[in-house]
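Q: what would the 3D arrangement of this be:
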Amino acid sequence: MTSAPTLRALRWWDIEALLALERDLFPEDAWSPGMFWSELADPETRHYVVAEDASGAIAGYAGLACVAGEADVQTIGVRRDQWGSGLGAALLADLLAEARRRGCRHVLLEVRVDNTRAQCLYERFGFEPLGVRRGYYQPANVDALVMRCDLAADAVASPEGADSRAH
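A: Just a heads-up that it's a prediction; the model follows:
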């Protein structure tokens, strides 16, 4: 039996591995090196984690922005061989815990309308649909479903066995 990936803070030397994973998971709208660098440059409002497998390879990552009591999930990515392992849920739980720690009342996110797997994960954590942003994901011109989680709600869960692939 292999051990579960462990979470740790994202560091600059992880960016190259994240870029490869980004291109695999999100080929049409993968983040650039500059996007990751700018997120790392603002630790006052940003929180990024990576999940390492037993070999030390990155199995997933997630990022959160927190400003003025509001949080936004910037990205979550899980390596394909880890889908269904619960790693996406662990990453999301880490982001929600950090949002609470920073005193945020709500967490927002955008997810592709065609990514029902991620939407189900978010719903299990208490996220509810707010609306749609037309053509949000470019260049594919795919709509984004905007979802919000009220951190004060007792319904916010930490389910086991779920994963996510959205940003």
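Q: C-alpha only now, for contacts and for neighbours.
A: Fine.
Q: which element is Arg23 on?
A: Element membership for Arg23 (DSSP states H and E) is helix 15-25.
Q: second chain to compare with the first, below:
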Amino acid sequence: MRGGWPATRETTVDGWLARLSGGVTRRANSVLPCHAPSDAERTLTRVEELYRGHGLPPVFQLGPAAQPSGLDSVLARRGYELRTPTIVQIATIEDVLHRLPDSEADVRVRRRPDTTWMDLWWEVDGRGGPDSRELSHDILTGVPGLYARSHHRDGIAAVGRLALVDSWVGVYCMAVRPDARRRGHAQAVLRGLLERAAEHGSKHTWLQVTADNHAARTLYERVGFAPAANYHYRELTKPAGETLPTETRAA
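A: Here you go, the predicted model:
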């Protein structure tokens, strides 16, 4: 998943991967704790100084492989607040294509997001101003991908993106224009993307959906996606002087 939504800058802090992308999405502006540091308290202080030096809140993305194993509790005691519990779902492309309904929608797939694609995605799901949009474009195009859009008589109705990471593809940026919803455009976009990925030899796909989005989870499970893992964020919003010390070192 890191490969599917790459940060514009990464740096390692004693085994933890710090991602920095101007504040555009937590995913690209959070610490991925890949390895246990030699001194967790000291490394936490360094990470907090790094993010605040860039005008960003310190954020950690915590999944099953987070190191050290007790890091979530350490961060909670330090004042980090829980954010966005998310479920990772996976499937074989063959199974999803078998379950998706056929569609007569006019779906076009390209290798790069053009202005029309960006306009609709940003209208539906964008956050921030022109600088954020430019940074988002850099994140999207930082890894090979496929970009689909579905058309109807009023123009572009829906868009979606696949990040191409080895034999896997990640589903991102599924967005449907409000007045075109419930007409099958999202499923048509997903089919168009996965058909093209299969042609290029990809076998498996993943997506991320927030735990409280029950409608989306049900829809994706209906077409073959199954829960595989989960993660959440811990974000420190308190000023630097108000951080609580860690009570024990998470070694």
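Q: and the helix holding Arg23 of structure 1, what other elements does it pack with?
A: Contacting helix 15-25 of structure 1 under the criterion 3 or more CA pairs under 8 Å, 6 or more residues apart in numbering; DSSP states H and E are the following elements: helix 33-40, strand 58-67, strand 70-78.
Q: so the longest one versus helix 15-25, what angle?
A: Spelled out, that is strand 58-67 of structure 1. Orientation check (axes from the mean of the first three to the mean of the last three CA atoms, to 10 degrees): strand 58-67 of structure 1 against helix 15-25 gives 100 degrees.
Q: equivalent analysis for the first one, please.
A: With the same axes, to 10 degrees as the basis, helix 33-40 of structure 1 and helix 15-25 are set at 120 degrees to each other.
Q: which parts of helix 33-40 of structure 1 are buried?
A: Judged by neighbour count using 16 or more other CA atoms under 10 Å, the buried positions of helix 33-40 of structure 1 are 36, 39-40.
Q: next: the longest one.
A: Buried residues in strand 58-67 of structure 1, defined by neighbour count with 16+ other CA under 10 Å: 58-66.
Q: which other helices and strands contact it?
A: Helices and strands touching strand 58-67 of structure 1, by 3+ CA pairs under 8 Å, 6+ apart, are helix 15-25, strand 46-52, strand 70-78, helix 87-101.
Q: now with 7 Å?
A: strand 46-52, strand 70-78, helix 87-101 (3 or more CA pairs under 7 Å, 6 or more residues apart in numbering; DSSP states H and E).
Q: do the same with the shortest one
A: Contacts of helix 33-40 of structure 1 with other secondary structure elements, assessed using 3+ CA pairs under 7 Å, 6+ apart, are made with helix 15-25.
Q: what about 10 Å?
A: Under the contact definition 3 or more CA pairs under 10 Å, 6 or more residues apart in numbering; DSSP states H and E, helix 33-40 of structure 1 sits against helix 15-25, strand 46-52, strand 58-67.
Q: Gln208 of structure 2 -> structure 1?
A: Using TM-score structural alignment as the criterion, the counterpart of Gln208 of structure 2 in structure 1 is Glu110.
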